[in-house]
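1. here is a sequence with its predicted model. Questions after.
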Amino acid sequence: MSLKNLYLGWPDYVMLVVFLGLSSIIGIWHGCFGNKQTTTKDFLMAGGNMGMLPTAMSLFATLCSASTLLGIPVEIYYYGTMYLYFLLSWIIAAYLTSHIFIPKFRELGFISIYKYIEQRFSLTLRISVTLTFIVSLIMFMSVILYGPCLALSQVTGLDVWLAIISCGVICTFYTSIGGMKAVIWTDVVQSFIMFLGVVLSIVLGFSNAGGIKKVLEIAIAGQRIDFFNISFDPTIRYTIWTALLGGTCYALSCSSILQTQTQRYMCVDSTREAQKAIWINTFLLVLLLLLCGIVGLLIYAKYHDCDPLRAKFVSRSDQFYPLFVMETFSRFPGLTGLFIAAVMSGSLSSISSGVNSIATVIMEDIWKPLMSTRIPSDKLQTIISKYMSVVLGLLTILLAFLMSYLTNILVIVYSVTGTLAAPIFGLFLLGFFFPRVNNRSACIAYFITLVFQLWVLIGANFTLHQQPKRILPISIDGCTSLNLNNITLNTINSKSINNDNNLFLPLYSISFMWYGFNGVLLTVIIGLVCSLFCGK
């Protein structure tokens, strides 16, 4: 195996140019023709009359970021198929969201769902929640812009800064001029590209591996096929409980109280259409997660006796999939470019949705409440929203350059989202189901939980104790021309990290899959306890 023989040809670059050009054309069409996005309802809500199917595909594309495409195969490679229980979490979340949250939000009719926090509790808490959402989403967008570009660049030779700037500028361009309609229709195109890239890698992967039976034999021998881990140990990365409890809270937080998703529920013309959209979104999401799991088994079948990371063929685990594709697609000009376009689709779809949603909450939750006596005209609000989209896109590009410390982008995305979204989700549960909880109780619960969640997240990452202890067996026996002394030394050093005698290390060792569940539970419990002492 030699990375020197792997490179991008001109057909691959043609595929990338066509992909980025098509995204720009969609933005130009909706920004310069048609209704030209001249009102806030058009720019932020797609006029409120989008079709159900494109909205569903936009919901899917927003949730399925590049971290999904690159991260899930790695999780299957290292930890086996227990991750796939997470698919059930999305189905449970879809049922609860479609029957509880979508009807409620449609009834309220707010452009930003965080207006409900002010209606139920206070303006101060609304602004605090909005700022938490903004910070977490900007971090998320920076991660999914930088991480995939770096992973692709180090395997394919694609310049990382060129990739970041190209993706960031194109995304900012079509989002700022085309508004929500451009975001939704580019999401539709990007959804097709993501599926096409993954399906082709599976078909060719099975062909190269010798068939489905051969792949399963290798996976079973390597202990990668496992669906029966029912351990209650919270430090184990994936068990049935982490998926059904932690995973469901994560999926519910993403589906029900993130503005990136709820804004789309308001883009269709009825509650029934929104409910259909989330179920189609869930079907597509579960299907793609399953396909990514199959890719993980294919990658293990190919590298089961020569781990690319320990063999130093790659420097990061999220480069496994690009390496696999470069070797699998090398005989077919242009297909590697298609795969890179698929990964970029995952980034662009999530970033464009994030930029549009942040512009929405800044206008609705911060600007309007604080400038209530001087609210600008609808036309001026639209112009301001477009300029904010430009600034947010450029800020994402800038922050992406500061993300060089990243390792596993899937873990980072899950950890940050679970940490910051969980207290917000807990607030909505308190508001919807516990009328006794007042503003003071809600504020105490929210801020205590937020501080606790951040403490655990930062502590786990700075002590490196969140690093998994139960990676399934990996081998380098099939490698050739390796510096085995370096490999042994690296293994010893990585284990010595955990010899720190710290009182809080057991807390930091909890699987990141529990972050969402812990945050929601803590918010609700503190809110209910405080309500007993703070009055009704």
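-> Yep, it's here.
2. could you use CA atoms for every contact and neighbour count after this?
-> Noted.
3. give me the buried positions along stretch 494-511.
-> 498, 505, 508-511 (16 or more other Cα atoms under 10 Å).
4. among the residues you listed, which one sits closest to residue 214?
-> residue 511 (32.2 Å; Cα to Cα).
5. tell me who's in contact with that closest one.
-> Residue 511 is in contact with 234-238, 466, counting by Cα atoms under 8 Å, 6 or more residues apart in numbering.
6. which residues touch the residue lying closest to residue 439 once chain neighbours are set aside?
-> Of all residues not flanking residue 439 in the chain, residue 121 sits nearest, at 4.6 Å (Cα to Cα, 6 or more residues apart in numbering). Taking Cα under 8 Å, 6+ apart, we find residue 121 in contact with 431, 438-439, 442.
7. just the buried ones among these, please.
-> With burial judged by 16+ other Cα under 10 Å, the buried subset of the contacts of residue 121 is 431, 438-439, 442.
8. hang on, the earlier thing: could I get the contacts of residue 511 in a markdown table, plus columns for neighbour count, distance to residue 11 and secondary structure?
-> Compiled in a markdown table, the contacts of residue 511 are given as follows (neighbours: other Cα atoms under 10 Å; distance: Cα to Cα, whole Å; DSSP: H, G, I helix; E, B strand; the rest coil):
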| residue | neighbour count | distance to residue 11 | secondary structure |
| --- | --- | --- | --- |
| 234 | 18 | 48 | coil |
| 235 | 23 | 46 | coil |
| 236 | 19 | 44 | coil |
| 237 | 24 | 40 | coil |
| 238 | 28 | 40 | coil |
| 466 | 23 | 42 | coil |
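9. put this next to the first one:
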Amino acid sequence: MVGTGGPVATFSVWDYVVFAGTILGASGIGLFQAIRGRKESSNAEFLLGGRQMTAVPVAMSLTASFMSGITVIGTPAEAYRFGTAFWLFGFSYTIMSAITAEIFVPLFYRLGITSAYEYLELRFSRPIRIIGTSMYIVQTALYTGLVIYAPALALNQITGLDLWGVLVATGAVCILYCTLGGLKAVIWTDVLQMVIMLAGFVAVIARGAVLQGGLTKIWEDSDQGGRLEAFDFDPNPLKRHTFWTIVVGGSIMWVSIYSINQSQVQRYISCKTLGHAKMSLYVNMVGLWVTVSLAMFSGLTMYSIYKNCDPLTNGDIGTPDQLLPYLVMDILADFPGIPGLFVAAAYSGTLSTVSSSINALVAVTVEDFILPVCKNLTQRQTTWMNMGLSVFFGALCIGMAGVASLMGSILQAALSIFGMISGPLLGLYLSGMLFRTTNSVGGLVGMIIGLVLTLWVGIGGQIYPPTTDKTNPLSLSTIGCNSTMGQNFTTAAPWTSPVPTQPDIRPALADSWYSLSYVYLSLLGALTTIVSGLLVSMITGGCKQEKRNPDLFVKKSDLFCFSWCSKSEESEVKEKDLKDFNMGVANVSVKHADMMTTDVEKSTKL
């Protein structure tokens, strides 16, 4: 019986057919783009789609890039265990989209860059560009390996799919269409994968609503279970999720991901106009709203079904990552092919993230390391180099997935590092874009200080996880289970495998400094980098007026409101000039008429 615990069914033949069909479909898109663009094999075509992409497919690709399999599996589990506070990230997505579209996109688009880290050399120096690129490569390779491994592990234990077979297959498919089709293949494949991800959520919600007697019943169960209490206005920065941590810290975290991460920058600068590039961010914002809403409601559906028998506490599963796959096999096994659709949805998220990472890693390697040194490469050599690097980084990501399999509970720590690195990098960009005072010495020292500080807090928080009074897990029950094992598991982030157990001896910093909400790590790194960078710059001569290219800084005309006002002022001036011209013509006509009247009167008198 559904919702009462115990083993669940495994994959049927039709589930394998649907899953395999999705993989083949993704490969087919890559092959199609490779054949279609075989005569256009330039570096710009491979890395930027010839800068001819439009807003909607780019927006869907932006959404899919960071809605990975970890998100598909982890976000519903977050709603199930911690409630709907995570839904407040919708505000963060709005703020992030506006900042990225109005500040970063015009600047990058104006400079015509391919690698986001080209800006660091133009504004500061080549060594800083190399450091920034290196940080991105390490961070992305590690994160991508984890993105491959984490969903594979959870789904392997629920569906019976061979773990290493799926890992290698995932990497091989991404390598295939990234190598052959370039960015166009990645973007159009992301569009397909985004649709499949959303379809997987809809299937879970629809079936859950039928079993529970409607969406209203799911909402009522969630309310009674305390899952709908999203707004916590406590300003305490040590609490994991509050309104302030998510809206303030979350906005900066997502800005650091969308504004300077090569995977995202590479997409919106591939648009054919600045208008399309900006629009892609705003359409992406709506896509993020839809995705997080469906994911959260899937978690509420899961709570409604398991409110009296928590599979985690009952010992039916071992980690929170397995909650949604367990639910799918529990409620959808009677519909052949539908569980396969959900697995395809989770792996679509994985494929989209991996393919985006591979393409971005190739771009920064070529633009930041190879082309500045090897300037006389022919077009054919560049093409083969791009394809070879795609294979190399795909294999590297599969290798990192293998390393991740040995990490165990450090998976959460490695995922947090993604935010730790992006925060100081964002601070470096902002200090360069907004302050003419910041020089190369100040920027480098500020970034190092910010990175050391965020790594100190983040790693300390993984070794000494926050206590339950700061993470606030909600109550779960096993009174309706057929059998109770008495096991219990906890987690401290919305996307984890098992977390480390609490050490017996906790230092004084464990319940203060190390308990800082993980959402604030990017904000901490950015602010530290900006402030310390400005201070060092002032000490090292940054206040001296130097001639700098004005295109390297944010301009008032970049912002939508100012550009609209300036256009309005221009139109008003034109209208005034036209009105004055017309009045002048009218006055001349009147004078001419008066003169003609006077002449007639004189003639009459004569």
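-> Looks like it came in fine. This structure is a prediction, so every number in the text was calculated from the model and none was measured.
10. now the TM-score, please.
-> The TM-score (TM-score structural alignment, normalised by the length of structure 1) is 0.94; 529 aligned residues with a Cα RMSD of 2.1 Å.
11. before we move on, back to that, which residue in structure 2 lines up with the residue nearest to residue 439 of structure 1?
-> Aligned by TM-score structural alignment, residue 121 of structure 1 pairs with residue 124 of structure 2.
12. ok, residue 60 of structure 1 next?
-> In structure 2, residue 60 of structure 1 lines up with residue 63, judged by TM-score structural alignment.
13. kindly provide the distance from its match to residue 254 of structure 2.
-> Between residue 63 of structure 2 and residue 254 of structure 2 the distance is 12 Å, computed by Cα to Cα, to the nearest Å.
14. who has more neighbours, those two?
-> residue 63 (28 against 23; other Cα atoms under 10 Å).
15. for the host helix or strand of the more buried one, name the packing helices and strands.
-> Element membership for residue 63 of structure 2, per DSSP states H and E: helix 55-66. On a contact count with 3 or more Cα pairs under 8 Å, 6 or more residues apart in numbering; DSSP states H and E, helix 55-66 of structure 2 meets helix 163-212, helix 262-268, helix 274-306, helix 338-365.
16. which one of the ones you listed lies nearest to residue 312 of structure 2?
-> Going by Cα to Cα, the one of the helices and strands packed on helix 55-66 of structure 2 nearest residue 312 of structure 2 is helix 274-306, 10.0 Å.
17. just flag the most distant two among the buried ones among the contacts of residue 121 of structure 1.
-> 431 and 439 (9.6 Å).
18. shared neighbours of the two, which are they?
-> 120-121.
19. from residue 462 of structure 2, how far out is the alignment partner in structure 2 of residue 330 of structure 1?
-> Matched by TM-score structural alignment, residue 330 of structure 1 corresponds to residue 333 in structure 2. For residue 333 of structure 2, the distance to residue 462 of structure 2 (Cα to Cα) stands at 37 Å.
20. higher neighbour count, the two?
-> Counted by other Cα under 10 Å, residue 333 of structure 2 and residue 462 do not tie: residue 462 has more neighbours, with 24 against 19.
21. contacts only, for the more buried one.
-> Here residue 462 of structure 2 is in contact with 410, 412-413, 500 (Cα under 8 Å, 6+ apart).
22. which one (most neighbours) among those residues?
-> residue 412 leads the contacts of residue 462 of structure 2 on contacts (other Cα under 10 Å) with 22 neighbours.
23. which SSE is immediately downstream of the one helix or strand it maps to?
-> Using DSSP H and E, residue 412 of structure 2 sits in helix 411-434. Sequence order places helix 440-463 as the next helix or strand after helix 411-434 of structure 2, per DSSP H and E.
24. mean distance, that next one to its aligned residues in structure 1?
-> Its matched residues in structure 1 lie on average 1.3 Å from helix 440-463 of structure 2 after superposition (mean Cα distance after the TM-score superposition for structure 1).
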